[in-house]
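Q: Give me a 3D structure for the following:
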Amino acid sequence: MSAHPRFSLNQATVKYASLAEAIDVTKAAGIESIGVWREPVADIGLDAATRLIADSGLRVSSLCRAGFFTTPEGQERMAALDDNRRAIDETAALAAAGAAGSAAVLVLVAGGLPAGSRDLKGARERVRDALGALEPFAASAGVTLAVEALHPMFAADRAVVSTLGQAIDLAVDAGPSVGVVVDTYHVWWDPDVFEQIERAGRLGRIASYQVCDWLTPLPADVLLGRGVPGDGHIDFGGLTRAVEDAGYTGDIECEIFNADVWSRPYAEVACEVSAAFTRVVAPELL
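A: You can find the predicted model right below:
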């Protein structure tokens, strides 16, 4: 069994798997790349995690996730920035341990409104300031900070960055070591998405491409409404062609948040999403 050479299994798709288990099912499915999450790394420690990655022979496509820096000045904000610096170091270590072609990309989710706040503009300004503060540290570590715009329904609690255009603006303001994530689930609805993908490519800012589908009806917990590519409403052909035309040549992650997917055997899920990628996304790859 083999997967498309650019397909990467993001650990969120097999959420309850340990890092060792996720590596095993990735390799068994013939997948060459894995997107790693910080929590399973923390469970065993960075040194053990890097050894597992080095022994696996897999590429690392990204580390998820850091960010969450919309709080006002104070101890909480300082702690968030310190945590992001640790995440940058983790990203560099895991990418160095991975096979050739690994990407030192740290995915960032901006964070929502602070408790009791309605100041969306101020929260976005604090995201800009945090990226500017972190960019030199990331550059010195050889890490790209990848800002992920989330669908507007998450603006209050998860990410005040709601469009790809906003993410690109932040990246450009912060410096050359900041890019963006193009996540189909979060950007497919945007009437300006194709223009913004072209812009991101022209500026050399596409750091990651993630794919999953938009399912309806939405579940009660809307965070868990992601589906296997091809099962929902997203035009993967158009979006993938746009990302390819914009010059992105890296691994493409499948990242699914879905309780039903999470409840199934990891190996079964890995094979299913790999097959869906080959069927729905791969025909558009150059």
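Q: going forward, measure contacts and count neighbours with C-alpha atoms only.
A: Fine.
Q: From the opening residue of stretch 104-122 to its closing one, how far?
A: In stretch 104-122, first residue to last residue: 30 Å (C-alpha to C-alpha, to the nearest Å).
Q: With stretch 239-259 instead?
A: Using C-alpha to C-alpha, one end of stretch 239-259 lies 26 Å from the other.
Q: Tell me the gap between that stretch and the middle of its chain.
A: In terms of C-alpha atoms, centre = their mean, to the nearest Å, the centre of stretch 239-259 is set 10 Å apart from its chain centre.
Q: Repeat that for stretch 202-211.
A: Distance, centroid of stretch 202-211 to centroid of chain: 11 Å (C-alpha atoms, centre = their mean).
Q: residue closest to the middle of the protein?
A: Taking C-alpha atoms, centre = their mean, the centroid of the chain lies closest to residue 107, which sits 4.9 Å from it.
Q: Check the gap between the nearest residue to residue 152 once chain neighbours are set aside and residue 235 for me.
A: In this structure, residue 152 finds its nearest non-sequential neighbour in residue 162, 5.0 Å apart by C-alpha to C-alpha, 6 or more residues apart in numbering. Distance, residue 162 to residue 235, using C-alpha to C-alpha: 20 Å.
Q: Counting neighbours, go ahead and name the busier of the two.
A: The neighbour count for residue 162 versus residue 235, taken as other C-alpha atoms under 10 Å, is higher for residue 162 (21 against 15).
Q: which SS state does that one fall under?
A: coil (DSSP: H, G, I helix; E, B strand; the rest coil).
Q: wait, doesn't it sit right on residue 168?
A: No: contact criterion C-alpha atoms under 8 Å: residue 162 and residue 168 do not qualify, at 11.1 Å.
Q: Assign a three-state SS to residue 65, would you?
A: Following three-state DSSP, we place residue 65 in the strand state.
Q: how many neighbours does it have?
A: Counted with other C-alpha under 10 Å, residue 65 comes out at 21.
Q: got a list of what it touches?
A: 37-38, 87, 106-109 (C-alpha atoms under 8 Å, 6 or more residues apart in numbering).
Q: what's the closest of those residues to residue 217?
A: Nearest to residue 217 out of those is residue 109 (C-alpha to C-alpha; 24.9 Å).
Q: Can you name the residues that contact the residue lying closest to the closest one once chain neighbours are set aside?
A: The spatial neighbour of residue 109 that comes closest, neighbours along the chain excluded (C-alpha to C-alpha, 6+ apart), is residue 67 at 5.0 Å. Each residue near residue 67 by C-alpha under 8 Å, 6+ apart is listed here: 80, 84, 107-111.
Q: To check against the first, give me the structure of this:
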Amino acid sequence: MKLSLNTATVKRLTLAEAVAGCVDAGITGIGVWRDRVAEAGGGAAAAKIIGDAGLVVTSLCRGGFFTRPGWEADNRAAITEAAELGTRELVLVVGGLAPDSRDLPGARALVLDALEQLVPHAREVGVRLAIEPLHPMFCADRAVVSTLGQALDLASHFAPQEVGVVVDTYHVWWDPQLFEQIARAAGRISAYQVCDWTLPLPADVLLGRGHVGDGHIEFAPITAAVLAAGYEGHVEVEIFNEQIWAAPGNETIATVVSRHTTHFPEF
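A: Below you'll find the model as predicted:
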């Protein structure tokens, strides 16, 4: 499978530096976070940096956070940026509970309402909204959608080309229904993101991701299921880890390539 580097994995590199690192390492795709787009001067400028290097933009991270004030304008801007970058996939981290709220059903209902408001604009510019379920430990603050099944239930209200889902190994590997739900996701997998579940978790659990092969996830059966569901895109490596961020970017990229070669050879 083709390899993509998510810019979050090399958080301290500029977009231009990350792109250059991909080219030097033979990586053909890049997943971009919006802070790197802003730093580069906007969607058109970022698209030129990436396009001139011959890379494919596999995703834009991120929209969502539907319980935050101003979410609609921010998401519309993210949709426009995705179109400018030339990527079809805008990753949505849907958001947690509203401030000072315990209304979990209400927060989940807001997700469908938000999708209904955003899909027409996304459809108009050729962008698919990609719901990313997050591990349940992030339910309160980051994503009230915790399983691939929940994400697919929401996506089912829309055409496959309008709303897709993200399969991120870090967030879904534990799910007893994972393989059933990946099969159900045929035609809707917007991105396949990988990193490993390592222990012990740090104090900030958001930063607990490791390089592929350093933790507890068995990647081969998940990858096989994603391919069987018809996914033809890149494997996008997205890691949040302070120690990895502190390492030289070229070393991190070399490790990403090495682990990809080791853990995805049959694909």
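Q: tm score of chain vs chain?
A: Overlay of the two chains. TM-score (TM-score structural alignment, normalised by the length of the second structure): 0.97; 265 aligned residues with a C-alpha RMSD of 1.1 Å.
Q: related to what we said a few turns ago, now tabulate the contacts of residue 65 of the first structure in a markdown table and tack on secondary structure.
A: As requested, the contacts of residue 65 of the first structure are exported to a markdown table (three-state DSSP):
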| residue | secondary structure |
| --- | --- |
| 37 | strand |
| 38 | helix |
| 87 | helix |
| 106 | strand |
| 107 | strand |
| 108 | strand |
| 109 | strand |
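Q: Please list all residues in contact with whichever residue in the second structure pairs up with residue 155 of the first structure.
A: Under the alignment (TM-score structural alignment), residue 155 of the first structure pairs with residue 139 of the second structure. Contacts for residue 139 of the second structure (C-alpha under 8 Å, 6+ apart) come out as 96-97, 145-146.
Q: how near is residue 139 of the second structure to residue 147 of the second structure?
A: In this view, residue 139 of the second structure and residue 147 of the second structure are 11 Å apart by C-alpha to C-alpha.
Q: I'd guessed the residue nearest to the centre of the first structure sits against residue 145; true?
A: Yes: contact status for residue 107 of the first structure versus residue 145: in contact at 6.3 Å, counting by C-alpha under 8 Å.
Q: Distance check, the aligned partner of residue 263 of the first structure in the second structure against residue 80 of the second structure.
A: Mapped onto the second structure by TM-score structural alignment, residue 263 of the first structure lines up with residue 246. According to C-alpha to C-alpha, residue 246 of the second structure stands 32 Å off from residue 80 of the second structure.
Q: More neighbours: the two, which one.
A: residue 80 (19 against 12).
Q: for the equivalent of the more buried one over in the first structure, helix, strand, or coil?
A: By TM-score structural alignment, residue 80 of the second structure lines up with residue 89 in the first structure. Assigned state for residue 89 of the first structure: helix (three-state reduction, three-state DSSP).
Q: What's the local residue count around residue 124 of the second structure?
A: 9.
Q: can you tell me which residue in the first structure aligns to it?
A: Match for residue 124 of the second structure (TM-score structural alignment): residue 140.
Q: Which residue lies closest in space to residue 175 of the first structure, excluding its sequence neighbours?
A: residue 135 (6.5 Å).
Q: which SSE is the one you found in?
A: Here residue 135 of the first structure, judged by DSSP states H and E, is contained in helix 120-141.
Q: Tell me where the stretch 51-200 of the first structure has helices.
A: Counting by DSSP state H, counting those that start in this stretch, the stretch 51-200 of the first structure has helices at residues 75-97, 120-141, 164-174, 184-187, 193-202.
Q: Can you give me the stretch of the second structure that the shortest one aligns onto?
A: Residues 169-172 of the second structure are where helix 184-187 of the first structure lands when matched by TM-score structural alignment.
Q: Report the distance from the matching stretch to the chain centre.
A: 11 Å.
Q: To what extent does that stretch diverge from the first structure after superposition?
A: If you overlay the two and look at stretch 169-172 of the second structure, the average distance to its match in the first structure is 0.2 Å (mean C-alpha distance after the TM-score superposition for the first structure).
Q: Touching that stretch from outside, list them.
A: For stretch 169-172 of the second structure, contacts defined as C-alpha under 8 Å, 6+ apart pick out 133-135, 147-148, 178, 192-197, 209, 217, 219, 222.
Q: 7 Å instead?
A: Outside stretch 169-172 of the second structure, the residues that touch it by C-alpha atoms under 7 Å, 6 or more residues apart in numbering are 133-135, 147, 178, 193-197.
Q: Was I right to think residue 183 of the first structure contacts residue 210?
A: Yes: here residue 183 of the first structure reaches residue 210: they are 4.6 Å apart, a contact under C-alpha atoms under 7 Å.
Q: Comparing these two, which residue is more hemmed in?
A: residue 183 (24 against 21).
Q: and that one, how far is that from residue 150 of the first structure?
A: Distance from residue 183 of the first structure to residue 150 of the first structure, by C-alpha to C-alpha: 8 Å.
Q: what comes up buried for stretch 15-34 of the first structure?
A: For stretch 15-34 of the first structure, the neighbour count (16 or more other C-alpha atoms under 10 Å) marks 15, 17-20, 22-23, 25-27, 29-34 as buried.
Q: Point me to the helix or strand that includes residue 20 of the second structure.
A: Using DSSP H and E, residue 20 of the second structure sits in helix 15-25.
Q: Against which helices or strands is that helix packed?
A: Helices and strands touching helix 15-25 of the second structure, as assessed by 3 or more C-alpha pairs under 7 Å, 6 or more residues apart in numbering; DSSP states H and E, are absent.
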